[in-house]
Each structure stands twice: as structure tokens, then as C-alpha cells.
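Student: Need coordinates for the following:
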Amino acid sequence: LVKILDRYGKQHADDRKALDLQSKDLKYGSHHELLELVESKLVESNSDVSVDSLVQLEDHLETALSVTRARKTELLLKLVDSLKEKEKLLKEENQGLASQMEKNNLAGAEADKMEMSPGQISEIIRPVTLPLLY
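Tutor: Have a look, this model is predicted:
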């Protein structure tokens, strides 16, 4: 129970962090706009840039990077889940085919055991006639 509560607490903290990052991302605009802002700051002369603006710019970049990493992780986890599901389906199909092959092999072995002598075959093939009325 303690482990479950710890996992829940960690998951809840991660979810809150992800929500905070998403809200910051919406606040700062698109990543493209952020990149353009950085480029414009770099083009400007260094004397016009304040430490506060650089710190703010760094925060924006860290947030954008965190959101990008979170999205990439989410996509990779979805891919892993889908591949695990596909693996499970293929294993089930493989087991079904293996059991079908086993049944076919058993049926073939039974047919081999039931080889008939020519006399037995003629008894099966011989037509049955009805007695004639006199």
C-alpha cells in the first residue's frame, strides 16, 4: 500500500509539473516565435541586452525544451505501448498456429496408423447388392 501511495504521489507531481509546463508554453507563445526572439537578441548589440532579459530568455528556452522533451517522451511511450500490443497479438497468433499444426500432425499420424490391407479396402469398396426375389 505504501508503494502504491508513493507511486501515486510521484505521478501526481509529474502531472502537475507537466500542466505547469503546458501553461508556461501557452503563455510564451510558439517555439518558432521564441527562436526568433532569441535570434533578434543575439543580433542586437550586447550593450543593449540586460541581465534580466537574458534570464527571462533562458527561462523561456528551458520551458520550451522541457515541453519538447515531454512531448517526445509521450510519443515514444505510445509507440512502445503499441509495439507491446502488436507483440502480444503476434504471440497469440503464433500459439494458435502452433496448436493447429500440432492437430494436423496428430491427424496425419492417426491416418498413418490406420493403413488398411487390400482385403479391408475391397470390403469397403465392394458394392452391396440386394437379394433377388425368385
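Student: all contacts plus neighbour counts: C-alpha atoms, from now on.
Tutor: Will do.
Student: Could you list every helix and strand in contact with the helix ranked longest in the chain?
Tutor: Ordering each helix of the chain by length in residues (DSSP state H) puts helix 51-113 first. Packing partners of helix 51-113 (3 or more Cα pairs under 8 Å, 6 or more residues apart in numbering; DSSP states H and E): helix 2-28, helix 31-43.
Student: between those helices, which one is nearest to Asp112?
Tutor: Closest approach to Asp112 among the helices and strands packed on helix 51-113 is made by helix 2-28 (58.7 Å; Cα to Cα).
Student: one more, for comparison:
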Amino acid sequence: MGRGRVQLRRIENNISRQVTFSKRRTGLLKKAHEISVLCDVEVALIVFSNKGKLFEFSSNSSMERILDRYEQKLYAERKLASSSSESQANMSLECSKLTSTIEALKRNLRQFQGEELDTLSLRDLQLLEQQIGNSLKRIRTRKNKLMHESISLLQKRERTLQDQNNMLAKKLKENEQTPTEHAQHEVQNHVSSSSVQPPATMQFPSLTIGGSYEAMEGTNKEAQLNLNLVPIL
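Tutor: Below is the predicted model:
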């Protein structure tokens, strides 16, 4: 038959308790050595008997080195836990502050819209009215500024379009007057050339006086002969 489960409780008999302690201590030290060798880990074991006697085991030659490493690790974990808890507390506080601020802003917005005014005193209502008046002034100032800027831009565009229109009208007028002036210029040139240069077919009379007189005398003699030859009826 198998061994039954042993109930763990304090052994009342001193001798039996001391024997059990010696056996279990030896087995515990053996197991610590085995796990350090098999798994390549650092193991430190400290046991105090009920009479205050110290029994220890370390996987290397220095128990202090393992204890220092343990203290450093424990301190780092405690510090991290402390900073984490402190950070969480700060985040909770900040979250509550932001929630309160959001609620206050929502309440102010509703009051600006004319809601939830019953809880406000006369002084609060006057202050709210003053704030709304100042806001309206700033809104009107901004609106007027934008309107003036828009009007100035439209006027500038209008002047630009007017200048372009005048320029186009001037060019169109110049294009209409150019053919007429060109024709008038040609006519003037033609008249000037006609008045200055004589025609090519024009002949001037001969200036020989003697020759002209002899020709006239011959003509008179021929006419007289013709008169003499007329028969008398």
C-alpha cells in the first residue's frame, strides 16, 4: 500500500521535531544544490533553527553577492511600484480636475445660451451680461473688419477691370482710325506729286520766231491765190 498523505502541523515532541528538522534540512540543501546545477541558476538558502542556529547555502562562493542582488532587485521593484501607484494617483487627480473643468465649461456654455440661470445671483447675472456684451463687441469688430476688407478688394478689382476696359477701348479706337489716316496720307502724296511734276505727254511751243513768221506768210499767199482762181459769174 502507498504511503498516506502526511498532515502538516507542528510536531509537539522535541526529539521528533529535531530529528525531522535535521532530515528535512539535509534534503532541502540537497535539492537547492541540484536545482542550481541542473538549471544554472543562483540559489541562496538561509535557515534558522528554533534555537537560532544559522544554516545557509549559496550556489556560488559569495552569499553577500546574492543578497546584494536581491536587495537591488527588491528596491527597484518597490520603487517601480511606488512610482506606478504615485503616477496612477496623479492621473486620477488630473482626471478628476479635467472632469470638473469640463463640467464647469459646459455649465458656462449653457448659461451663455440663456439656460440654468436660476442658480445665479444678481452679481453673477450682471457679470454674464457684461461678458456677452464684450463678446458681441468683438464679434462686430471682426465682422466690420472683414466687410471692409471685402469691399476694398472688390473696389480694387473694379478699378483693375475699368483700366483694362479703357485700354481695350483705346486700342479699338486706334485700330479704327489707322486705315482712314493711311488713305488720307496716300491722297496727299498723290496730290503733291501731281502738282510738282508735269505730265510726260505735255509739249512746250517752239520759241523760233523766224520760222513761225515764214510759215504764216506762206499761208497768206496760198489764200490769196485761191481767191484769184475763183470764177467770175
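Student: Asp81 of structure 1 maps to what in structure 2?
Tutor: Using TM-score structural alignment, the equivalent of Asp81 of structure 1 in structure 2 is Ser152.
Student: Burial check on its match, number of neighbours?
Tutor: By the criterion of other Cα atoms under 10 Å, Ser152 of structure 2 has 12 neighbours.
Student: same question, Leu28 of structure 2
Tutor: Count around Leu28 of structure 2 with other Cα under 10 Å applied: 15.
Student: Check which helix or strand it maps to.
Tutor: Using DSSP states H and E, the element containing Leu28 of structure 2 is helix 14-39.
Student: Nearest the geometric middle of structure 1, what residue?
Tutor: For structure 1, the residue nearest the mean C-alpha position is Ser82 (1.6 Å; Cα atoms, centre = their mean).
Student: what's the counterpart of Gln111 of structure 2 in structure 1?
Tutor: Using TM-score structural alignment, Gln111 of structure 2 pairs with Val38 in structure 1.
Student: which residue packs closest to its match, ignoring adjacent ones?
Tutor: With sequence-adjacent residues excluded and distances taken as Cα to Cα, 6 or more residues apart in numbering, Val38 of structure 1 is closest to Leu57, at 7.2 Å.
Student: I figured that neighbour hits Glu39, correct?
Tutor: No. Using Cα atoms under 8 Å, Leu57 of structure 1 makes no contact with Glu39, being 10.9 Å away.
Student: Which helix or which strand is home to Met216 of structure 2?
Tutor: Here Met216 of structure 2, judged by DSSP H and E, is contained in helix 209-228.
Student: Report the aligned residue range of structure 1 for that helix.
Tutor: The aligned range for helix 209-228 of structure 2 is empty, by TM-score structural alignment.
Student: so how far is that helix off the chain centroid?
Tutor: 118 Å (Cα atoms, centre = their mean, to the nearest Å).
Student: buried set for that helix?
Tutor: Residues of helix 209-228 of structure 2 include none that count as buried (16 or more other Cα atoms under 10 Å).
Student: what about the equivalent of Gln56 of structure 1 over in structure 2, how many residues close to it?
Tutor: Under the alignment (TM-score structural alignment), Gln56 of structure 1 maps onto Leu127 of structure 2. By other Cα under 10 Å, the residues close to Leu127 of structure 2 number 12.
Student: neighbours of the match of Gln111 of structure 2, just the number please.
Tutor: So Val38 of structure 1, with other Cα under 10 Å, has 16 neighbours.
Student: just His60 of structure 1 next, same as before
Tutor: There are 21 residues near His60 of structure 1, going by other Cα under 10 Å.
Student: Repeat that for the one 5 residues further on.
Tutor: When neighbours are defined as other Cα under 10 Å, Leu65 of structure 1 has 15 of them.
Student: so what corresponds to it in structure 2?
Tutor: So, by TM-score structural alignment, Leu65 of structure 1 is matched to Leu136.
Student: And that match, how far from Val196 of structure 2?
Tutor: Going from Leu136 of structure 2 to Val196 of structure 2 by Cα to Cα, to the nearest Å gives 88 Å.
Student: What of Asp118 of structure 2?
Tutor: Taken as Cα to Cα, the span from Asp118 of structure 2 to Val196 of structure 2 is 111 Å.
Student: what's the answer for Tyr213 of structure 2, then?
Tutor: Taking Cα to Cα, one finds Tyr213 of structure 2 at 34 Å from Val196 of structure 2.
Student: can you check Ile35 of structure 2 too?
Tutor: Ile35 of structure 2 sits 139 Å away from Val196 of structure 2, going by Cα to Cα.
Student: more neighbours, the two?
Tutor: Comparing Ile35 of structure 2 with Val196 by other Cα under 10 Å, the one with more neighbours is Ile35, at 14 against 8.
Student: quick one: what's aligned to that one in structure 1?
Tutor: Checking TM-score structural alignment: Ile35 of structure 2 goes with nothing.
Student: how much space between Ile35 of structure 2 and Leu28 of structure 2?
Tutor: 11 Å.
Student: now do Glu103 of structure 2
Tutor: The value you get for Glu103 of structure 2 to Leu28 of structure 2, if Cα to Cα is used, is 63 Å.
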